[in-house]
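Trainee: return atomic coordinates for the entry below.
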Amino acid sequence: MNVDQLTKLLEDVKNDQCDIPAALEQLKNLPYEDLTYAKVDHHRELRNGYPEVIYSPGKSLDQIKGIVQNMMERSTGNILASRAERDVFEAIKSVSPDAIYYEEARSVVVKRVEYKTTEDYILVVTAGTADIPVAEEAAITAEVMGNQVKRLYDVGVAGIHRLLGNVPIINHAKVIIVVAGMEGALASVVGGLSDKPIVAVPTSIGYGASFGGISALLGMLTSCASGIGVVNIDNGFGAACLASKINKL
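Mentor: The predicted structure is shown next:
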């Protein structure tokens, strides 16, 4: 239940179009609804502006379907399932035929609301092509949340001229998400070129000494460039959430 639905319910009670017991029945599940295997947070859209996001790994297909069905009945915002394989998409599509699967991002979206797209844009930058799946998770999440998103892929420090040839698009962004594996140096370089806030995402891409992204994580955390915040390894979703809040300030 969002703000508009709650307002309408209260008006219906006031105008005797809905009796108090019926209204209480609708309100009792406002904060969350207990499905035994999940407590679906219907209040999150009121608190944070966006409904709860479904993290797919570790959940059965029936559990995911149950959560989506409950969200469709109790909320009006867009539904996003992250880290979703194709079988998760097929399960959600059986509940909501309008579901869209973004395979590279491993994200399923049930788009029910067209949020007003921001005039300012989030720029998503990757060091290499192998980083694109994490970058697409960030880009799709940010778009679902109503942001204008631009992409600049495969501009890592091994060919720095590729990045320098795109300085204008970097400078005009309001916030930049930098996605990089290996040693994670791209975040420092972009931070040295731009006065915009940067959300750095270390990825698990790299050879043995990259330690599954730990080298990139430590490199980004110890960057000498200022104005860089770092999220967890491969966490494109978390980067998008932070970038969206900055972009809408």
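
Trainee: okay, CA-based contacts and neighbour counts for the rest of this
Mentor: Noted.

Trainee: wait, isn't Glu33 in contact with Arg44?
Mentor: No - Glu33 is beyond contact range of Arg44, at 12.0 Å (criterion: CA atoms under 8 Å).

Trainee: so what's the residue count around Asp4?
Mentor: 9 (other CA atoms under 10 Å).

Trainee: repeat for the one 5 residues further on
Mentor: Each residue near Leu9 was counted by other CA under 10 Å, and the total is 19.

Trainee: how close does it sit to Ile20?
Mentor: Separation of Leu9 from Ile20 (CA to CA, to the nearest Å): 10 Å.

Trainee: can you pull the contacts of the residue nearest in space to the middle of the chain?
Mentor: With distances taken as CA atoms, centre = their mean, Thr141 lies nearest the centre of the chain, 3.2 Å away. Applying CA atoms under 8 Å, 6 or more residues apart in numbering to Thr141 gives the contacts 80, 237, 240-241.

Trainee: from those residues, pick the one nearest Asp4.
Mentor: Among the contacts of Thr141, Leu80 lies closest to Asp4 (CA to CA), at 21.1 Å.

Trainee: what about that closest one, which SS state?
Mentor: strand (DSSP: H, G, I helix; E, B strand; the rest coil).

Trainee: let's compare: structure for the following, please.
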Amino acid sequence: MTINVDIERFKRQGFPEAVYCPGKTIQQILKITEKLYKTDAPVILTRADKNIYKNIKKKFKKAKYYPQARLIVIKEKKPASGKNYVAVVTAGTSDVPVAEECAITCETLGTKVVRIYDVGVAGVHRLFRYQKELTGADCVVVVAGMEGALPSIVGGLVSCPVIGVPTSIGYGSNFNGISALLTMLNSCSANVCCVNIDDGFGAGVIAHLIANR
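Mentor: Have a look, this model is predicted:
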């Protein structure tokens, strides 16, 4: 089986091709990782479990595993020395795994991150304690399940782009994140956009690009 890895993506776009682990064999994951490791770019494996990490670690001794985010990282970039940063916000603690996928992606690519977790609309007063951190950010990523209302509120507080990340967290009529997705798509805050359900990696890449334009 031929595997065509986009080894020029980092030079072309400013972020590397990630290895999405589900659906791939260990041998395929190792082969792709070996090709990416030969480039100057960080290597990021998403949705990785402990067994995949065990096999990666045998070959790449400096590999790091972040179990909550389900990320494996090799050769991360050093954080930039400037003032630019991304704020990553969650509605609840159940949204943190997706938020960490986003935050660690940003940090791996060299972008500073400020984490603001568990400030959802049921206790929205908690959010206002972080007004300074929010308004100083170059981009804010808001991760929320349930009804997904938090990005609209954050959007009304800041002048930068806000990326909503709907999560599959919630009870029955959440429909595995569809209700949160539709809320974010219908946001009345014009600076709010959104990515796919549970797509912390995609949000992290976009936020990194915005913060470093």
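
Trainee: let me know the closest of the contacts of Thr141 of the first structure to Cys224 of the first structure.
Mentor: The shortest approach to Cys224 of the first structure among these belongs to Ala240, at 23.2 Å (CA to CA).

Trainee: give me the element the closest one is part of.
Mentor: Using DSSP states H and E, Ala240 of the first structure sits within helix 236-247.

Trainee: where in the second structure does that helix fall?
Mentor: Taken onto the second structure by TM-score structural alignment, helix 236-247 of the first structure occupies residues 200-211 there.

Trainee: compared with the first structure, how much does the matching stretch deviate?
Mentor: Taken against the first structure, stretch 200-211 of the second structure registers an average deviation of 0.7 Å after superposition, with mean CA distance after the TM-score superposition for the first structure.

Trainee: the second structure: helices as residue ranges?
Mentor: 9-13, 26-37, 50-59, 96-108, 131-135, 150-155, 178-185, 200-211 (DSSP state H).

Trainee: for the first one, give me the average deviation versus the first structure.
Mentor: Put plainly, it is helix 9-13 of the second structure. Once fitted to the first structure, helix 9-13 of the second structure is off its aligned match by 1.5 Å on average (mean CA distance after the TM-score superposition for the first structure).

Trainee: buried stuff in stretch 57-68 of the second structure?
Mentor: 57, 60, 63-67 (16 or more other CA atoms under 10 Å).

Trainee: ok, Lys78 of the second structure - how many residues close by?
Mentor: Lys78 of the second structure: 12 neighbours (other CA under 10 Å).

Trainee: which position in the first structure pairs with it?
Mentor: Aligned partner of Lys78 of the second structure by TM-score structural alignment: Glu114.

Trainee: just to revisit the earlier point, now, the most widely separated pair of the buried residues of stretch 57-68 of the second structure?
Mentor: Greatest spatial distance among the buried residues of stretch 57-68 of the second structure (CA to CA): Phe60 and Pro67, at 17.3 Å.

Trainee: spatially nearest residue to Ile3 of the second structure (excluding sequence neighbours)?
Mentor: In space, Ile3 of the second structure comes closest to Ile32 once its chain neighbours are excluded; the distance is 7.4 Å by CA to CA, 6 or more residues apart in numbering.

Trainee: am I right that the one you found is in contact with Val5?
Mentor: Yes - counting by CA under 8 Å, Val5 is a contact partner of Ile32 of the second structure at 6.7 Å.

Trainee: looking at these two, which has the bigger crowd around it?
Mentor: Ile32 (19 against 15).

Trainee: and the more buried one, how close does it get to Arg47 of the second structure?
Mentor: In terms of CA to CA, Ile32 of the second structure sits 15 Å off from Arg47 of the second structure.
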